[in-house]
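# sharing a model prediction with you, sequence too.
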Amino acid sequence: MKKLALLLFFVSTSILGQQLPTNFVYLNELAPSIQIELRYLGTHNFIGKPIDGYIKNKLIVTAPTAKALIKVQKQLEPFGLSLKIYDAYRPQKAVDHFVRWAKKLSDTLMKNEFYPKVPKSELFKQGYIASKSGHSRGSTVDLTIVDAKSGSPLDMGSPYDFFGKESHPLHQQLNKTQKANRLLLRNLMLQHGFKPYENEWWHFTLRNEPFPNNYFDFSIQ
């Protein structure tokens, strides 16, 4: 544990010249076996464009969150499985980008893939877009489970970031495999101190997050 604590401190203060706030770390440096695909860095997301504040494919979380995720990963590895993380720390400027986009009702480039049944005018009302996000506190992650070698995700019954009831964790119109896969992810995350979000199977927040009232805005680079 002492070695891990020292490594967390080193990574949090000196990776590639970027000074992170105290108690933030680069998870990709601590746990390179965890797969990363920051969707908001590229164009495969519900807006269809890179999002403000995402500059490099690096995954930033608080140090306690990193420790917990490493424990989850260690439980998956003997079975040839791995975590794959789509988003973690999210700067406030990215959330502001979402809000601006949601107000521009004519921009529906990615509607067919990500929100086919939800009118864009309803995204705020239905809770899919908000002016603040727990991600900006650094202890929330969006993730799934994949085959460690191929990177193929387990079938969770709906794509990541899909706006609809199909993404609710306990959605009943799933087959047995999809239900089992969601339950596996949920149980592992609960076991290691995370709490789920009722509308998204992929979304978990560390229960004892170190910054429950702080929203950060430094870029991911």
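Nice, thanks for sending it over.
# can we go C-alpha only for contacts and neighbour counts from here?
Will do.
# any idea how far the closest residue to Ile220 other than its chain neighbours is from Glu122?
Distance criterion Cα to Cα, 6 or more residues apart in numbering; nearest residue to Ile220, sequence neighbours excluded, is Tyr54 at 5.1 Å. Per Cα to Cα, to the nearest Å, Tyr54 is found 26 Å from Glu122.
# neighbour-wise, which of those two wins?
Just comparing Tyr54 and Glu122: by other Cα atoms under 10 Å the higher neighbour count belongs to Tyr54, 21 against 12.
# my read: the more buried one touches Thr43, true?
No. Assessed by Cα atoms under 8 Å, Tyr54 is found out of contact with Thr43, at 11.5 Å.
# show me where the protein has strands.
Secondary structure of the chain (DSSP state E): strands at 24-26, 35-36, 60-62, 81-87, 140-147, 194-197, 200-206.
# those strands: which one's closest to Ile129?
Set against Ile129 and scored by Cα to Cα, the strands of the chain come closest in strand 200-206, at 12.8 Å.
# how far out from the middle of the chain is the lengthiest helix in the chain?
In the chain, taking DSSP state H as the definition, the longest helix is helix 176-191. Relative to the chain's own centre, helix 176-191 is displaced by 16 Å; criterion: Cα atoms, centre = their mean, to the nearest Å.
# take the one below as the second:
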Amino acid sequence: MRGRQPSAAAIVALALVSATTMAGPASGQAAGLPDGFVRLRERDPSIRQDIRYAGPFNFTGRRVPGYLAAECILLRPVADALARAQARLLADGYSLKVYDCYRPERAVRSFVDWAQSPEPDRMARVFSPEIPKSQQFALGYIAKRSRHSVGTAVDVGLVRAGEPDLPTPTDAGRCDGPFAGRARESSLDMGTAFDCSAPASATAATVSPAARANRDRLVRALAAEAFRNYRLEWWHFDFTGPTPPQRAWDFPVR
């Protein structure tokens, strides 16, 4: 049990206050982060979090190097923009749920090593049932550089505002299979599970009417705050608004 859920009105009020108030220090240094970074939980606690690479339920089957805690960290303008999108969605009865935010460079390197190694793909039946890991570079599912390491990219889904938090899954059926057999991430069908290496993950892919409506709602809410979707992954968005000078980072998520 996680305690009593706040009312929908209380959730909306919290998000609206968060979206208009610059809470916390102007610099991430006071929170043990490089200057300019913030923890999303401190910026907007109403946004759900399930940071997958901090645990073993991800396409590598193990905790990813650099993730010492399940925390979403972003550059402040990116977190502020997410909070504004969240306020808009909460007013309509929905909520954002983030799966990955800032990603250390060592994590990106570990993905490259995983894709190039001869070790069996133990999680293929869940996350990549049809595409071998050796093909995922060429098809655009894995890259040697990531805007996640800059702090301007976010992997995010959609849930109903009033639904209970779901624990991180420990197992699931194939990510592009029927909704009931996929990883339990939301009561809303998004067409595939998060981090699914499959054609159905493309944002414009043919999916059920309900999944299409949910994808469109997510894209509209984030596009209004200067986020651009990556066409092969309905969950991946890059912030295109103004930010401090950008560089890739390798500090751990903690």
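Yep, it's here. Treat the numbers as computed from the prediction; the structure is a model and nothing was measured.
# now the TM-score, please.
Overlay of the two chains. TM-score (TM-score structural alignment, normalised by the length of the first structure): 0.91; 215 aligned residues with a Cα RMSD of 1.8 Å.
# follow-up on the earlier one: tell me the most buried of the strands of the first structure?
Looking across the strands of the first structure with neighbours counted as mean count of other Cα atoms under 10 Å, the highest average goes to strand 60-62: a mean of 26.
# which part of the second structure lines up with it?
Strand 60-62 of the first structure corresponds to residues 73-75 in the second structure, going by TM-score structural alignment.
# how about the equivalent of Met156 of the first structure over in the second structure: what's its closest non-neighbour residue?
Counting by TM-score structural alignment, Met156 of the first structure corresponds to Met190 in the second structure. Closest residue to Met190 of the second structure in three dimensions, ignoring its sequence neighbours and counting by Cα to Cα, 6+ apart: Ala211, at 4.5 Å.
# and that neighbour, what does it touch?
Going by Cα atoms under 8 Å, 6 or more residues apart in numbering, Ala211 of the second structure touches 188-191.
# and the residue mapped onto it from the first structure, how far is that from Lys195 of the first structure?
Matched by TM-score structural alignment, Ala211 of the second structure corresponds to Gln178 in the first structure. Distance, Gln178 of the first structure to Lys195 of the first structure, using Cα to Cα: 20 Å.
# doesn't Ala161 make contact with Leu90 of the second structure?
Yes. Under the criterion of Cα under 8 Å, Leu90 of the second structure makes contact with Ala161 at 6.3 Å.
# and the gap between Ser121 of the first structure and Ser33 of the first structure?
Going from Ser121 of the first structure to Ser33 of the first structure by Cα to Cα gives 40 Å.
# and these two? which has more neighbours close in?
Set side by side, Ser121 of the first structure and Ser33 show more neighbours around Ser33, with 16 against 13, by other Cα under 10 Å.
# give me the mean deviation of the match of strand 60-62 of the first structure from the first structure.
The superposed stretch 73-75 of the second structure is, by mean Cα distance after the TM-score superposition for the first structure, a mean 0.4 Å from where its aligned residues fall in the first structure.
# gap between that stretch and the chain center?
For stretch 73-75 of the second structure, the distance to the chain centre is 12 Å (Cα atoms, centre = their mean).
# one more: stretch 8-17 of the first structure?
21 Å.
# can you give me the buried ones in that stretch?
Using 16 or more other Cα atoms under 10 Å as the test for burial, stretch 8-17 of the first structure gives 8-9, 11-13.
# quick check: closest non-adjacent residue to the residue nearest in space to the middle of the first structure.
Per Cα atoms, centre = their mean, the C-alpha nearest to the average position across the first structure is that of Asp142, at 2.2 Å. Excluding the flanking residues, the one nearest Asp142 of the first structure by Cα to Cα, 6+ apart is His203, at 4.6 Å.
# counterpart of the one you found over in the second structure?
In the second structure, the residue paired with His203 of the first structure according to TM-score structural alignment is His236.
# check Gly42 of the first structure too.
Under TM-score structural alignment, Gly42 of the first structure pairs with Gly55 in the second structure.
# not counting sequence-adjacent ones, nearest residue to its match?
Arg63 (4.4 Å).
# mind listing the helices for the second structure?
Taking DSSP H, the helices of the second structure run over residues 8-20, 40-43, 76-91, 105-116, 124-127, 209-223.
# can you give me the distance of the match of Met156 of the first structure to Ala83 of the second structure?
Distance, Met190 of the second structure to Ala83 of the second structure, using Cα to Cα: 21 Å.
# what's the answer for Arg122 of the second structure, then?
36 Å.
# between the two, which one's more packed in?
Remark: of Arg122 of the second structure and Ala83, Ala83 carries more neighbours, 26 against 11, as counted by other Cα under 10 Å.
# which residues does the nearest residue to that one once chain neighbours are set aside contact?
Excluding the flanking residues, the one nearest Ala83 of the second structure by Cα to Cα, 6+ apart is Ala19, at 5.1 Å. Ala19 of the second structure is in contact with 44, 80, 83-84, 87, counting by Cα under 8 Å, 6+ apart.
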